[in-house]
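**Student:** when you get a sec, could you give me coordinates for this:
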Amino acid sequence: MYKAGASHYGLSELEIFAKETHKFESRYMVGLLGPYPEAKETYFNRSPSNFTDQLSCPVIFFQGLDDKIVPPNQAELMVEALKAKGLPVAYIALEGEGHGFRMAQNIKRSLDGEFYFYSRVFGFEAGDEVEPVDIENL
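**Tutor:** Here you go, the predicted model:
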């Protein structure tokens, strides 16, 4: 059982992803899940956004706002679902980043942000000062 989690530019709703993403990534999904819409049930069953009722731990999401592979709406769906459920959740959207963070300041922000999130969730003090993260429902 997990006590907290982090998602870095992750998928949450595969049907939306299959309909919206560019051709290379959609072909990748066909190899993993089958062709869409023929394998629609598999896409549903593998989409975390359809099973948020089973989540019970805090999660932080990191997303590049210029991500062409996994669009920001994938993270935002989960953030809104967890907020509504009352679970502690944080979202750090990074301007100018695509899929996989490449700018030094954003890599640092994501590492520091994840550390800060865990420090608040698990109740320990960081040895160094890090930029705080807004955590809903904590």
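
**Student:** going forward, measure contacts and count neighbours with C-alpha atoms only.
**Tutor:** Will do.

**Student:** list the buried residues for the longest helix anywhere in the chain?
**Tutor:** Longest helix in the chain, counting residues (DSSP state H): helix 104-122. Using 16 or more other C-alpha atoms under 10 Å as the test for burial, helix 104-122 gives 106, 109, 110, 112, 113, 114, 115, 116, 117, 118, 121.

**Student:** show me what that helix is packed against.
**Tutor:** strand 59-64, strand 89-94 (3 or more C-alpha pairs under 8 Å, 6 or more residues apart in numbering; DSSP states H and E).

**Student:** what's the most buried one of the ones you listed?
**Tutor:** strand 59-64 (a mean of 24; mean count of other C-alpha atoms under 10 Å).

**Student:** could you give the angle of it to helix 104-122?
**Tutor:** 170 degrees (axes from the mean of the first three to the mean of the last three C-alpha atoms, to 10 degrees).

**Student:** structure for this one too, so we can compare:
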Amino acid sequence: MMNSGFGEGWLAYGHALFYMEAHEQAMNCYLRASRILEGHFEPLLYIVVEYCFANNFKLAADFLTDAAQVAGANALVLHEQASTAFMERKFAEAEQLLMHALRLLVGANNASIRVPLLLTNNKMPSTIVRTVINNRIRNCIKRLNN
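**Tutor:** Predicted structure coming up:
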């Protein structure tokens, strides 16, 4: 039996339910985790993912605002904000948010540094992160140019 006060366990259970396509139950797990882990932004982000999955961008935006207030300047929150903006076809906003996340990841304060230089920075956490952000930024630019 799971300890009902173990917030991380509720997150993991929510993930399992999400991948089993039991989205309502997953949402309940994420909401419970957000109450237990008050002051943590992670449960709020997973609630956002569920609302985006259900195409409820209004509620997703509300929880993203809460996550941003809790997390401050955080690349994960910015990435999720960019993903939501992209799904709402706000490509310029998505690109700006992704660029801000990229600058946070590599510790670059100068807004004039171009993407290729940022992506080759040795402070990038992993090649997976580099690839994901690069692809997302390129998708935004491609959509803006169409």
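
**Student:** and the TM-score between them?
**Tutor:** Remark: TM-score between the superposed chains equals 0.34 [TM-score structural alignment, normalised by the length of structure 1]; 78 aligned residues with a C-alpha RMSD of 4.5 Å.

**Student:** and the helices in structure 2?
**Tutor:** Using DSSP H, helices in structure 2 cover 7-19, 23-36, 42-53, 57-71, 75-87, 91-106, 115-119, 127-145.

**Student:** what does structure 1 give?
**Tutor:** 14-20, 23-33, 40-45, 72-85, 104-122.

**Student:** need those in TSV with distance to residue 93 of structure 1, can you?
**Tutor:** Shown next, in TSV, are the helices of structure 1 (distance: least, C-alpha to C-alpha, whole Å):
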stretch	distance to residue 93 of structure 1
helix 14-20	19
helix 23-33	22
helix 40-45	26
helix 72-85	8
helix 104-122	10
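
**Student:** which one of those lies nearest to residue 60 of structure 1?
**Tutor:** Closest to residue 60 of structure 1 of the helices of structure 1 is helix 104-122 (C-alpha to C-alpha; 7.1 Å).

**Student:** for residue 143 of structure 2, grab the count of nearby residues.
**Tutor:** 14 (other C-alpha atoms under 10 Å).

**Student:** now it: how far from residue 95 of structure 2?
**Tutor:** Distance of residue 143 of structure 2 to residue 95 of structure 2, computed by C-alpha to C-alpha, to the nearest Å: 10 Å.

**Student:** looking at the helices of structure 1, which is nearest to residue 7 of structure 1?
**Tutor:** Short answer: helix 72-85, nearest of those by C-alpha to C-alpha, at 8.2 Å.

**Student:** got the buried residues for the closest one?
**Tutor:** Of the residues in helix 72-85 of structure 1, 72, 73, 74, 75, 76, 78, 79, 81, 82 count as buried by neighbour count, 16+ other C-alpha under 10 Å.

**Student:** ok, back up a step: from the buried residues of helix 104-122 of structure 1, which single one is nearest residue 6 of structure 1?
**Tutor:** The nearest member of these to residue 6 of structure 1, counting by C-alpha to C-alpha, is residue 114 at 7.2 Å.

**Student:** gap between the closest one and residue 72 of structure 1?
**Tutor:** 18 Å.

**Student:** what does residue 90 of structure 1 give?
**Tutor:** Residue 90 of structure 1 is 14 Å from residue 72 of structure 1, by C-alpha to C-alpha.

**Student:** contacts only, for residue 7 of structure 1.
**Tutor:** Residue 7 of structure 1 is in contact with 59, 60, 61, 62, counting by C-alpha atoms under 8 Å, 6 or more residues apart in numbering.

**Student:** can you do 6 Å?
**Tutor:** residue 61 (C-alpha atoms under 6 Å, 6 or more residues apart in numbering).

**Student:** that one and residue 17 of structure 1, how far apart?
**Tutor:** Distance from residue 7 of structure 1 to residue 17 of structure 1, by C-alpha to C-alpha: 16 Å.
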